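1. build me a structure from this.
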Amino acid sequence: MRPVRSSALLGLSLALTLTACGGEGAEGSPTSGSSYADGKTFTLAIGTDPGALDPQASPVSAALQLGRFAYDSLVTVNGEGEIEPNLATSWKVDGTKVTFEIGDGITCSDGSDFTAQTVVDNLDYVGNPKNQSPFLGVFVPAGAKASASGSTVTLKLAGPSPFVLNGLASLLLVCDAGLEDRDGLASASAGTGPYTLEEAASGDHYSYKVREDYAWGPDGAKTSETGTPAAIEVKVVTNETTAANQLTSGEINAAGIIGPDAVRLTAADIDAEKTALITGEQWYNHAESRPASDAAVRTALTQVVDLAELQKVITSGAGEPATGLAILEPRACQGDSVEGNLPETDPAAAAAALEGAGWAKGSDGTYAKDGKKLAVTFVHDTALGSGGAAAAELAVKAWQDFGIDVSAKAATTAELEPILFGSGDWDIAWEPINVGTPDQLVPFLSGPAVADGGMNFSGIENDDYTAAVETATAKTGTEGCDDWSAAEAALFEAADIVPFANNVSQTFHKGADLVVTDIIVPTSIRMLG
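-> You can find the predicted model right below:
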């Protein structure tokens, strides 16, 4: 709840392709007619509070963006999908054995050395189910065992992991002081990253100061480069129009805008970096006590709404139909697993499905079964902007007109996390998860439910998906893409999950050059004079 950034990075967006340039700025040279300037502060607006600042505790996109300012990963993935060094200077994958050589001279924000054993301690922490890190099975393969010898880290996998380096590229590593005092990470950073957290005011702002000695960033990036910000100020601005106004006036340097305000920013010739991502993704709660545990209910909820119309509204007319579940560039698997596999819009078929499952309309026009009304709780993320709010209203009206009692609630990403991964008091959720490799979605789409310590917050059980994943996982990298596509198709055909809209997220920026992949790459930011 990654892939990444300001308000452009939606809800459960898992940051998986984490870098592009090393020591250069966005274009390698200043914007035409400008020059880079030292000593300035870069101000970023994010659309929701990050919540937990422990980089191994929360998949919220805002948290992952902030985490990148203060923490590093073993390797990174550039815009072409190539693995590049960060904390590790070299690596080797040999079947189920992965080795990394940790660079010399890497220090933590407190001045202590960062060692291979520190890497092992991080992997052990995330890999221990008792710690409930959301990145177990996502960034760190379940059952993996790590060990250190000198500057070498060896990771032995429990089984095949076709995109293991991509996952580890997203795992931010904590220094020894932070491993010993997890609670302290809420107000102070303990990482090797280019900035250190100076102040944390929840719901308002987060302040970072540059580390002038930082020289081991993605592909050798350094903070000594001309134009590197002396400080980063992150402001929580929940209203996109407000963020757009502040960007225009120069109060902030960057903001992610996905709604109609993007049109006027473009017209004002404000630069933007674009990232394709899923915007519309409808989840159902499959828990036995919830209505959507009934396949007929899931199918009806899908067929009642006009997905094509929802796609247009949620993206403010700028998006496209969904094409798959892992579309962040550089996308590991191409192709379209959605087209032809979702139940088509057909209210008559939806009514027949419900009636065939024993549901019948009462005198008030609401479906009921065994004396219990068909009532659902619908939650949707405010980070989806005005388009998301309008689309939610459209969906609610369609469901209610059909005969379903709907209780709708808009909530921030931080507010949704304890609902989806805690109380379970929901039936339909709009919370997009954006990744670049399909394997990292497996814990969200299968396996143990949240109540059993897993990440499968919907409680999905789809044997065809599981079988196809098993086949895909046994293959190397993109060799398994056809099987990954088949796995996703099985979910769509059963209406287990319904992706319905892709969009282009735009990170607008003024007074600074930068690179955006899934997030703003901290070492790419260059302030303009």
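
2. use CA for all of it now, contacts and neighbours both
-> Noted.

3. excluding residues flanking it in the chain, which one is nearest residue 157?
-> If the residues on either side of it in the chain are set aside, residue 157 comes closest to residue 144, at 4.3 Å by CA to CA, 6 or more residues apart in numbering.

4. longest single helix anywhere in the chain?
-> helix 385-402 (DSSP state H).

5. roughly how far is that one from the heart of the chain?
-> Per CA atoms, centre = their mean, to the nearest Å, the displacement of helix 385-402 from the mean C-alpha position of its chain is 24 Å.

6. swap in stretch 175-186?
-> Taking CA atoms, centre = their mean, the mean C-alpha location of stretch 175-186 is offset from the chain mean by 23 Å.

7. gap between the two ends of it?
-> 14 Å (CA to CA, to the nearest Å).

8. tally of neighbours for the residue nearest to residue 157?
-> Other residues near residue 144 number 19, with proximity taken as other CA atoms under 10 Å.

9. need the contact list for it.
-> By CA atoms under 8 Å, 6 or more residues apart in numbering, the residues touching residue 144 are 127, 155-158.

10. I'd like the distance between it and residue 116.
-> When distances are taken as CA to CA, residue 144 and residue 116 turn out to be 16 Å apart.

11. now residue 126
-> Distance, residue 126 to residue 116, using CA to CA: 16 Å.

12. ok, now residue 148?
-> The span separating residue 148 from residue 116 equals 6 Å under the rule CA to CA.

13. more crowded one of these two?
-> When neighbours are counted by other CA under 10 Å, residue 148 and residue 116 differ, and residue 116 comes out ahead with 23 against 19.

14. show me what contacts the residue nearest to that one when sequence neighbours are not counted?
-> In space, not counting the residues next to it along the chain, residue 116 is nearest to residue 151; the distance is 5.2 Å by CA to CA, 6+ apart. Contacts of residue 151 were listed using CA under 8 Å, 6+ apart, and they are 101-103, 115-116.

15. structure for this one too, so we can compare:
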Amino acid sequence: MSKKSRRIVGAVILGVIVGLVATACGGGSSSDGAEVKWAFSLPTSWDPVTSRTGNDINTISLAYASLTRLDAEGNVEPSLAESWKYNGDGTAVTFTLRDGLTFSDGTALDAQAVKAFFDRGKTQDDSFLRDQLAGVAEVSADSATDVTLHLTDADYQIPYLVAGRTGAIASPTAAADPQKLSVWPVGAGPFTITDFVAEDHAYFEKNPNYWDADNIHIDHFELSVAPDPATLVAGVQSGSIDFATLPALQSKEAEAAGLDVTVKPSLAANDVSINLNKAPFDNPKVVEAFRYAFDRQAFVDVITNGLGSTTSQPFPDGYLAFNPEIEKLWNYNPDKASRL
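-> Here you go, the predicted model:
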């Protein structure tokens, strides 16, 4: 039996997102009536149940709100659910929804709707939420606003789990046609979709019925597929794009063009992979030696203009799953690599 290819654990993390914002761009203002044009990417599906990547939360959250959300420090706080409470042994958590919530299609967002969403996430054939919901044995709608997740084991991370796409509740009425929902989102988020062209763009208008609408100061939101990186700077300069994610190597070009460049930590991690089926990496000692011989910092400095940071795991510092003990493993040590 041949060995499977294996990745070197977290060889490099690109810990930056370089955003471009046009100076004095009217669309980028926070005043009511603003229009924003964001060049990024479209989700793999507009249905949170069939969305295939965690990165999709950046875009599906335009149309959907989750049961909870994370604040700027990564702490969980209320969203669709105004509160939650665990039972005594941590095997059940009851979320209490805000009164009067509705989806953009007019369907009531009540406990039954939340139960229907999680049930679909656990049972729909093409669901990508099954793994995340594996620890949920059953969901019950206890009242119009109370919904309980009954767990197979104690799990106090559920409020964090439902802050992302796992808790981005979709309309059960719209879910009756999953294929349509995958291309036309129906949620209770800050915006409602008005136009969608696959692999090109999605346009949104502010949702006046969003529970936190008072804090949304954008009336029109245009999401488009990011053009070739070589044209991004020109796109922002021309006003056709208000902001976008730019490869780190182009950050100096953007600054030279007089644009505002913001560098922020990212939860995205890149790695270097090896193939264990091919010599010399079919030798475990060679694999271990390579871990010490590979200069992660030099590599990340080259590909990110020195803006990135290194890691030995798939998670950046500050993320919930980050383990500082792992960072003590496999430091750059060419002498040790030679001895191995």
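
16. ok, the contacts of residue 144 of structure 1 in structure 2: which stay?
-> Comparing the contacts of residue 144 of structure 1 with structure 2 on both residues aligned by TM-score structural alignment, their matches' CA atoms under 8 Å, the contacts found in both are 155-158.

17. ok, so of the contacts of residue 144 of structure 1, who is nearest residue 504 of structure 1?
-> Closest to residue 504 of structure 1 out of those is residue 127 (33.7 Å), distances taken as CA to CA.

18. which position in structure 2 aligns with residue 55 of structure 1?
-> Under the alignment (TM-score structural alignment), residue 55 of structure 1 pairs with residue 48 in structure 2.

19. before we move on, what about residue 175 of structure 1?
-> Using TM-score structural alignment, residue 175 of structure 1 pairs with residue 171 in structure 2.

20. and residue 443 of structure 1, helix, strand or coil?
-> Secondary structure state of residue 443 of structure 1, per DSSP: H, G, I helix; E, B strand; the rest coil, is helix.

21. wait, isn't it in contact with residue 140?
-> No - judged on CA atoms under 8 Å, residue 443 of structure 1 makes no contact with residue 140 at a distance of 11.3 Å.

22. which of these two has more residues huddled nearby?
-> With other CA under 10 Å as the criterion, residue 443 of structure 1 and residue 140 differ in neighbour count, and residue 140 comes out ahead with 27 against 20.

23. state the distance from that one to residue 166 of structure 1.
-> Plainly put, residue 140 of structure 1 is 10 Å away from residue 166 of structure 1 if you go by CA to CA.

24. now swap in residue 115 of structure 1 and tell me
-> Distance of residue 115 of structure 1 to residue 166 of structure 1, computed by CA to CA: 21 Å.

25. ok, longest helix in structure 2?
-> helix 111-123.

26. and that one, what other elements does it pack with?
-> Packing contacts for helix 111-123 of structure 2, counted by 3 or more CA pairs under 8 Å, 6 or more residues apart in numbering; DSSP states H and E, involve strand 136-141, strand 146-151.

27. what's the mean distance for the first one versus structure 1?
-> If you overlay the two and look at strand 136-141 of structure 2, the average distance to its match in structure 1 is 1.9 Å (mean CA distance after the TM-score superposition for structure 1).

28. next, the angle strand 146-151 makes with that strand.
-> Computed with axes from the mean of the first three to the mean of the last three CA atoms, to 10 degrees, the direction of strand 136-141 of structure 2 lies at 170 degrees from that of strand 146-151.

29. which non-adjacent residue is nearest residue 53 of structure 2?
-> The nearest residue in space to residue 53 of structure 2 (CA to CA, 6+ apart) is residue 44, at 7.2 Å.

30. scratch that, residue 387 of structure 1
-> For residue 387 of structure 1, the spatially nearest residue (CA to CA, 6+ apart) is residue 314, at 4.2 Å.

31. pretty sure the one you found sits against residue 381.
-> No - the pair residue 314 of structure 1 and residue 381 fails to qualify as a contact (CA under 8 Å) at a distance of 11.6 Å.

32. quick one: end-to-end distance for stretch 282-296 of structure 1.
-> When the termini of stretch 282-296 of structure 1 are compared using CA to CA, they are 16 Å apart.

33. any buried residues in that stretch, and which?
-> Of the residues in stretch 282-296 of structure 1, those scored as buried under the neighbour-count criterion (16 or more other CA atoms under 10 Å) are 282-287, 290-296.

34. can you give me the helices in the stretch 1-150 of structure 2?
-> 57-60, 111-123 (DSSP state H, counting those that start in this stretch).
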